[in-house]
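Undergrad: here is a sequence together with a model predicted from it:
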Amino acid sequence: MHNIKEVRTRFAPSPTGYLHIGGARTALFSWLYARHTRGKFVLRIEDTDQQRSTEESTRAILDAMTWLGLNWDEGPFFQAERVDIHRAMVRKLVDEDKAYYCVCSPEELEEKRKRALAEGRKPKYDGTCRDKKLPPSDGAVVRFRCPQEGTTIVNDLIKGKISFNNEELDDLIIQRSDGYPTYNFAVVVDDAQMEISHVIRGDDHVNNTPRQILLYEALGYDIPQFGHVPMILGADKTRLSKRHGATSVMAYKELGYLPEALVNYLVRLGWSHGDQEIFSLDELIGLFDLGSIGKSAAVFNPEKLLWLNQHYIKSYPEDKLLDALNPFWNKLGLEVSDPDYGRHIIGDLRARAKTLPEMAESSTFYFTDEPPIDADAAKKFLTPEIAGHLEAIAEALAMIEDYSKEGIEVFLRNLAEARAIKLKTIAQPLRIALTGKTVSPGLDDVMLTLGKERVISRIRRTVSFIGSQPLP
């Protein structure tokens, strides 16, 4: 037995697709609560839907959890491997007359539903087979004998107290005609046997909770505490879906977001600590509590996520950023054979990049000896009179001894002064010579990273380029 005081939370996704933003946030809240209370976090895969569950989805969910850093203490357990346990518990309820076999056909049930709706009644099962004491038979389902009076109270850790009238609840099916236990039943048995103390899940499960509490009581299990997290909406206040942009966690990895940025963003969708926006994982573990989760739905704001990603790119450890950037460089056919060169490139670009592909894209001029020169920029800045200034820079650079950031700054200032021109007269032409573009990191940074030889050779190439242009 586990220590009864120990907090045990779980995340129990169905492997019928990728891990979505909503599921990831629920997992994060469960994980943080377990870490905050020094409890245990259990991962269980709810794969009883044999038609829709796939191994590929399971792998995608585990990969996404790992990428986000949500490590589990026990599991992954697979619900489908526990079906015999669930069936044994169904038999126990039937033996104790707390559940019964029902042979009403889907057609009959549909007929009853229509009649109830037409008569203004709630379309719940009318109890035809409730007291028939039918034996098991092909095609029969098992229904839970729900109490028909009284109320079931859910003391929700997030929403507060919610009361349900038992007469409104259905004699819910706990085992389908194919012999498979239903979700609502299997989840109770599994949570109870895994001694889950706190069930934190999306508020689309609120209406399942009273039925589940009645099942816990019927089975003689301790009832866990429930906390239902409000849903995530798109900017138009409808439920978050593909039309609002990417909804799967791994899509954000491919779009060049850092896991820390996504975790920080997800936790702030519905949880807050004063006005603080940026949290490290250790801070979150220290501060997280269920009482600070909002009761209303959170709105997904891509701009805010982008802002956080930019923050994390700026402050990320260099080597980790290098690892994260590599796949995006490879996609562009670029390879960093010298990690030091890679670190310098990162140092130049990280202050202005919002995503990793954007960073990789803006770094291409570091990898080619002849970066393509933007035609409009050439027309505007690479004029014949500039060629002489550029030539002078190349010649003087060959002699410079202090090739440091400060040394380069002083060199460029002095050269402009000696030639009686403003620094900005040569700044843009030099930038285009080195990068092919009019926008880049600081000139001194770029010159330092490229190194003296590359800089001189690019300036000379540009002088030749100017010489080869037809005169206007």
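TA: Thanks, I have the structure now.
Undergrad: going forward, measure contacts and count neighbours with C-alpha atoms only.
TA: Will do.
Undergrad: so who does the nearest residue to Gly17 once chain neighbours are set aside touch?
TA: If the residues on either side of it in the chain are set aside, Gly17 comes closest to Ser57, at 5.2 Å by CA to CA, 6 or more residues apart in numbering. Counting by CA atoms under 8 Å, 6 or more residues apart in numbering, Ser57 makes contact with Pro15, Thr16, Gly17, Tyr18.
Undergrad: got another one to weigh against that:
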Amino acid sequence: MPEKEVPAKRVRTRFAPSPTGFIHLGNIRSALYPWAFARSQGGDFILRIEDTDTERSSQAAVDVILESMAWLGMTPDEGPFYQMQRMTRYKEVLAQLQAAGYVYPCYMSVAELDALRERQMAAKQKPRYDGTWRPGRGKVLPPVPEGVQPVLRFRNPQEGMVAWDDKVKGRVEIANDELDDLVIARPDGTPTYNFCVVVDDIDMRITHVIRGDDHVNNTPRQINIFRALGYEPPVYAHLPTVLNEQGEKMSKRHGAKAVTQYRDEGFLPDAMINYLARLGWSHGDDEIFSREQFLQWFNLDHLGTSAGRFDDAKLRWVNAQHLKAMADAALAPLVAAQLEARGIAADERLPAICGLFKDRCDTTVALADWAQAFYRDVTPTADDLARHVTDAVKPAIAALRERLAGVAWDATSIAAAIKQVLADHQFKMPQLAMPVRVLVMGTPQTPSLDAVLALHRRELVLERLGC
């Protein structure tokens, strides 16, 4: 655990993923808000890897979590901490609870539990552990079966209510008699999730737990464990689910992609932060904002109460706005990385190329597609060649090629050469510009032709115009 002293009132939040599969946008949204709240309050953001499910947890999944958070710039102040490395601490606290009478051994087998649940469901009762092995005044417990390792159960209060003021859901109250005595240690002595979480939140001095509302059912159990240990629980905010475009809960099974795939597909981290922020929080009608604005504005009072729905088209629009606003010099290294993945080495022209084409793009991949034409051969479609590079226009193309061989290589001089050829051949701009674009860029639609040609090497332009 961290050794530095933290003031009692200092905000401390956490993101506690289970590394049992790749991290997708629904998961990372649950990291975004605690990170943003800690930053907005001058507090601390802790990363905790809840890896007690040893059969399903993997280092590869941990690596994707760390890689995703690093890409998005959501750097934790402390951690990552791993639950499997804290087993000694959990067992120490477990022994304290047992000594205080809050924990008891239960010898009910899985088969007995299944039979109990079947009887309860047949009687239209809520399936739950019935307290067979719970000690009580004057109660005679069954004989301990030989050779059976018990689970340990937490003695949940049987009277009163568990209540908390949720920052999203408002006041939540659950009667204790609705909760059974949950298992907090397996037969091999390994503590279970709900217990480990409470010990971690106590030791890490977490003040605010901001997490998905799939954890709401765990919260009353965890609150009772907090109080059994002599601590008040943190403030809770249970976030509505993120749905996919079909309205289903976002998950790998329903087509969700790893966060790192969005990086590879050319999305910008600040655009992802912007888009994810709006999937459950708002600041008036502001749609596009910077990371700095988000961290300045964020609070828990404007979290939404309904599920956010992922929209790929909206994400691409947000990314396009950030792409347009980004400085060319800052954008160029990102596009260079995309080109490098294709075996293309960029040069000093790339910032200007980015500046010329970024208004047409929604990702750095799309921008790299344009930039590629400046570094690699283009292949116009047969249809474009037949439609635009006709016998009627070829003399004008040849005349332009001849003029371009001798002019100063800048947009102004190139524009003058184009204008002269248009006048000599009595063409309008599209009649010449579109075939030249097809030959030089592989497509009839580009930004201003003089600017495009000026960014190319003269020799390459002359070569491509030699149709």
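TA: Received the coordinates, thanks. It should be emphasised that the depicted structure is a prediction, and the values quoted were computed from it without experimental measurement.
Undergrad: re the thing from before, aligned partner of the residue nearest to Gly17 of structure 1 in structure 2?
TA: Matched to structure 2 by TM-score structural alignment, Ser57 of structure 1 sits across from Ala61.
Undergrad: helix, strand, or coil at that match?
TA: helix (DSSP: H, G, I helix; E, B strand; the rest coil).
Undergrad: how close does it sit to Gly21 of structure 2?
TA: Relative to Gly21 of structure 2, Ala61 of structure 2 is positioned 6 Å away (criterion: CA to CA, to the nearest Å).
Undergrad: tell me where the stretch 151-300 of structure 1 has strands.
TA: Counting by DSSP state E, counting those that start in this stretch, the stretch 151-300 of structure 1 forms strands over residues 151-156, 160-165, 173-175, 198-202, 225-229, 232-233, 298-299, given from the N-terminal end onward.
Undergrad: typed the wrong thing, it's the stretch 351-467 of structure 2
TA: In the stretch 351-467 of structure 2, no strands are found when defined by DSSP E, counting those that start in this stretch.
Undergrad: residue in structure 1 matching Ala451 of structure 2?
TA: For Ala451 of structure 2, the equivalent position in structure 1 is taken to be Asp445, counting by TM-score structural alignment.
Undergrad: now its match, nearest residue through space, not along the chain?
TA: Among residues not flanking Asp445 of structure 1 along the chain, Asp348 sits closest, at 6.1 Å (CA to CA, 6+ apart).
Undergrad: wait, what's in contact with the aligned partner of that neighbour in structure 2?
TA: When structure 2 is aligned by TM-score structural alignment, the residue opposite Asp348 of structure 1 is Leu356. By CA under 8 Å, 6+ apart, the residues touching Leu356 of structure 2 are Pro447, Ala451, Val452.
Undergrad: tell me if I'm right that Asp319 of structure 1 and Tyr341 touch.
TA: No: with contact defined as CA atoms under 8 Å, Asp319 of structure 1 does not reach Tyr341; the gap is 11.9 Å.
Undergrad: and for Val7 of structure 1, the neighbour number?
TA: Burial of Val7 of structure 1, expressed as a neighbour count using other CA atoms under 10 Å, amounts to 20.
Undergrad: aligned partner of it in structure 2?
TA: Alignment of Val7 of structure 1 against structure 2 is given by TM-score structural alignment, with Val11 as its counterpart.
Undergrad: would you map the helices across the stretch 151-300 of structure 1?
TA: The residue ranges that make up the helices of the stretch 151-300 of structure 1, judged by DSSP state H, counting those that start in this stretch, are 183-193, 209-219, 249-254, 259-267, 281-287.
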